[in-house]
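Chemist: build me a model from this:
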Amino acid sequence: MPFPYKTVLITGATSGIGLALAERMIAGGSFVIAVGRRKDRLEHLVAKHGADKVAGEAFDIADLAAMPGWVKQITTKYPSLSCIVLNAGFQRTIDFTHPESVDLDLHTLELNTNYLSPLHMTTLFLPHLISLNSPNKQAAEKLIASIILVSSGLSIFPFPRCANYSASKAAIHSLAWSLRTQLSSPHSPATQHIRVIELLPPAVQTELHTQQEDLVKLGQDKIGLTLEAYMNETWAELDKGHEEIKDEIINSAHGEALFRAEAVRKTGFEGFMGALRKMGVKI
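Modeler: Prediction:
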């Protein structure tokens, strides 16, 4: 199924994977609502592609208190919005062997940005996404909808150097499985038109790494796939309609072990859900 969403919102759209996704979607014919904190970059994106193809919306997605009003404003301004891409996040080193060096405020913000913000945003956008397929709409007016969550390969195998980041992405990965299971339940016909898609990127050469001074000093800020290589494959998988997109370019022993471990976990999860359903437990 070709990427079917005509109006898409993307957080973290001023750099890296978010910006690359925005430009692919614009090229594919979607109208993109680009969200980020850096207004100058949003203005550059609009100037580059045109206001008829992209809108810049400056917002700090870590501001949870302001989010309900902002979401209401967005859904009122863009009623055809049918896909949200929750991509914004950042990564910092945490060293428990030197606890005095751990900045708890910074790592609280990291968890807030990487996990709590997508959790809040998903919840707040869901009433709008549900309404796109409401019974009082004509068949031609009904739309399928999608929530795209960006986690990480580190959601499966954590990287101790960035333990808090890995934990936040593991939370997103778990949330994606639970959210998909709930929304697709036959007991919830009002939400079955909403797909939950998860991207699990490997290390990709973006600002996620170059913003970390310790990695720059070690020369490890350019480890991973080029953004173009990652995006070529990811866009192809999105275009096919896949719901869980892992990077198949990784052909290392680590990559193979990651996919093997994930397959075992997925089988176990599906068996667990089946057992709960047989017992009549609401999931």
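
Chemist: C-alpha only now, for contacts and for neighbours.
Modeler: OK.

Chemist: what about Ile84, which helix or strand?
Modeler: strand 83-86 (DSSP states H and E).

Chemist: starting at the chain centroid, how far to that strand?
Modeler: Its chain's C-alpha centre and that of strand 83-86 lie 7 Å apart, by C-alpha atoms, centre = their mean, to the nearest Å.

Chemist: cool, and stretch 213-228?
Modeler: On the basis of C-alpha atoms, centre = their mean, stretch 213-228 sits 22 Å off its chain's mean C-alpha point.

Chemist: any residues touching the strand holding Ile84, and which ones?
Modeler: The contact list for strand 83-86 (C-alpha atoms under 8 Å, 6 or more residues apart in numbering) reads 5, 7-12, 118, 145-150.

Chemist: just the ones of those residues in strands?
Modeler: If you go by DSSP state E, the contacts of strand 83-86 have 7-11, 145-150 in strands.

Chemist: okay, now the residue nearest to Leu215 when sequence neighbours are not counted: neighbour count?
Modeler: Nearest in space to Leu215, with sequence neighbours left out and distances taken as C-alpha to C-alpha, 6 or more residues apart in numbering, is Asp221 at 5.2 Å. Using other C-alpha atoms under 10 Å, Asp221 has 21 neighbouring residues.

Chemist: how about this one, so we can line them up?
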Amino acid sequence: MTATAASTSAQSASCGGIVCITGATAGFGAATARRFAADGWRIIATGRRQDRLDALVAELGADSCLPLCFDVRDAAAVQNALENLPEAWRAVDVLVNNAGLALGLEPAHRCSLDDWMTMVDTNIKGLLHVTRALLPGMVERGRGHVVNLGSITGTYAYPGANVYGGTKAFVMQFSRGLRADLHGTGVRVTNIEPGLAESEFSVVRFGGDADRAAKLYAGASALRPEDIAATIAWAVSCPAHVNVSRIEVMPTSQSFGALPVHRA
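Modeler: Got it, this is the predicted structure:
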């Protein structure tokens, strides 16, 4: 590809199309919707809270944002919504699998089994439901991009991240498997792996305890949702012949530490 062709390809990737963003009602999802809308994309925004979807449409405009209210855990609802997209919205160029959550920080022997199942159903099964619904169309059109929201926790374990970390390890390996399966199709796959990031994420994790969540971020200069939105936008805007497979991103204040040793 010539430099001119590469430039044209990059420009076309950043000038708009249709992006489907799950969990678009808060945090990374809402910031990504705003970023892509500002770049001229049309947004299919999915989420469980109709009032927040309505607010997003009011902000971005009905011509630019199509709201779909469903829970990604509900396979039938996902399939019904995405199979019945209006004709003008069916050629989805980018899927951002953002919907996900962590619940609790208790050690495995004290965790809630219900919380474990909710994380598995949302972070793994939900991602699979949406991906399987939209991927065939991308392959048929010979273009597309699946962006999965993983976490550094899928690579680096820490106390209390037991099942949450396991779900994000799945997302990382599933992303690699998709790349292998999609070889030669023109469809790209990127796994974004954020570190400490300030959003509703920790409020949900701590059962609505905003004070506890605030203490986690105090003085840390954590990542912001807009930082992750910018990272996603960059990966998507790369020329069509460039696949950014994996991005690990942490705040400057976060790094690595020694493995603990318990001494009797």
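
Chemist: quick check: TM-score for this pair?
Modeler: Scored by TM-score structural alignment, normalised by the length of structure 2, the superposition of the two chains gives a TM-score of 0.80; 238 aligned residues with a C-alpha RMSD of 2.5 Å.

Chemist: rewinding a little: ok now the following helix or strand past the strand holding Ile84 of structure 1, how far from the chain's centre?
Modeler: Going down the chain from strand 83-86 of structure 1, the next helix or strand is helix 104-111, by DSSP H and E. The chain centroid and the centroid of helix 104-111 of structure 1 are separated by 19 Å, computed with C-alpha atoms, centre = their mean.

Chemist: returning to that earlier point: mean shift between the strand holding Ile84 of structure 1 and structure 2?
Modeler: Here strand 83-86 of structure 1, set against structure 2 after superposition, deviates by a mean of 1.0 Å using mean C-alpha distance after the TM-score superposition for structure 1.

Chemist: and that strand, which stretch of structure 2?
Modeler: Using TM-score structural alignment, strand 83-86 of structure 1 lines up with residues 94-97 of structure 2.

Chemist: picking up where we left off before, need the ones in strands among the contacts of strand 83-86 of structure 1 in CSV (columns: distance to Pro79 of structure 1 and neighbour count).
Modeler: Formatted as CSV, those follow (distance: C-alpha to C-alpha, whole Å; neighbours: other C-alpha atoms under 10 Å):
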residue, distance to Pro79 of structure 1, neighbour count
Thr7, 9, 21
Val8, 11, 24
Leu9, 12, 26
Ile10, 16, 23
Thr11, 18, 25
Ala145, 12, 26
Ser146, 15, 22
Ile147, 16, 24
Ile148, 18, 22
Leu149, 21, 25
Val150, 24, 24
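
Chemist: how about Phe96 of structure 1, what does it touch?
Modeler: By C-alpha under 8 Å, 6+ apart, the contact set of Phe96 of structure 1 is Val102.

Chemist: now which residue in structure 2 aligns to it?
Modeler: Phe96 of structure 1 maps onto Pro107 in structure 2, by TM-score structural alignment.

Chemist: is it fair to say Gln182 of structure 1 lies in a helix?
Modeler: Yes. Gln182 of structure 1: assigned to a helix according to DSSP: H, G, I helix; E, B strand; the rest coil.

Chemist: distance of it from Tyr78 of structure 1?
Modeler: According to C-alpha to C-alpha, to the nearest Å, Gln182 of structure 1 stands 26 Å off from Tyr78 of structure 1.

Chemist: what's around Thr123 of structure 1, how many residues?
Modeler: There are 12 residues near Thr123 of structure 1, going by other C-alpha under 10 Å.

Chemist: what strand or helix carries Ile44 of structure 2?
Modeler: Per DSSP H and E: strand 42-47 holds Ile44 of structure 2.

Chemist: could you tell me where that strand falls in structure 1?
Modeler: The aligned range for strand 42-47 of structure 2 is 31-36, by TM-score structural alignment.

Chemist: have a look at how far, on average, that stretch is from structure 2.
Modeler: Using mean C-alpha distance after the TM-score superposition for structure 1, the mean distance for stretch 31-36 of structure 1 is 0.3 Å.

Chemist: quick one: the helices in the stretch 101-250 of structure 1, in order.
Modeler: 104-111, 117-131, 163-183, 207-210, 213-218, 227-240 (DSSP state H, counting those that start in this stretch).

Chemist: kindly compare burial across these and name the winner.
Modeler: Burial of those is given as mean neighbour count (mean count of other C-alpha atoms under 10 Å); helix 163-183 ranks first at a mean of 20.

Chemist: just the endpoints, please. Distance across stretch 37-56 of structure 1?
Modeler: The first-to-last residue distance of stretch 37-56 of structure 1 comes to 10 Å (C-alpha to C-alpha).

Chemist: stretch 200-218 of structure 2 too?
Modeler: Start-to-end, stretch 200-218 of structure 2 (C-alpha to C-alpha) is 15 Å.
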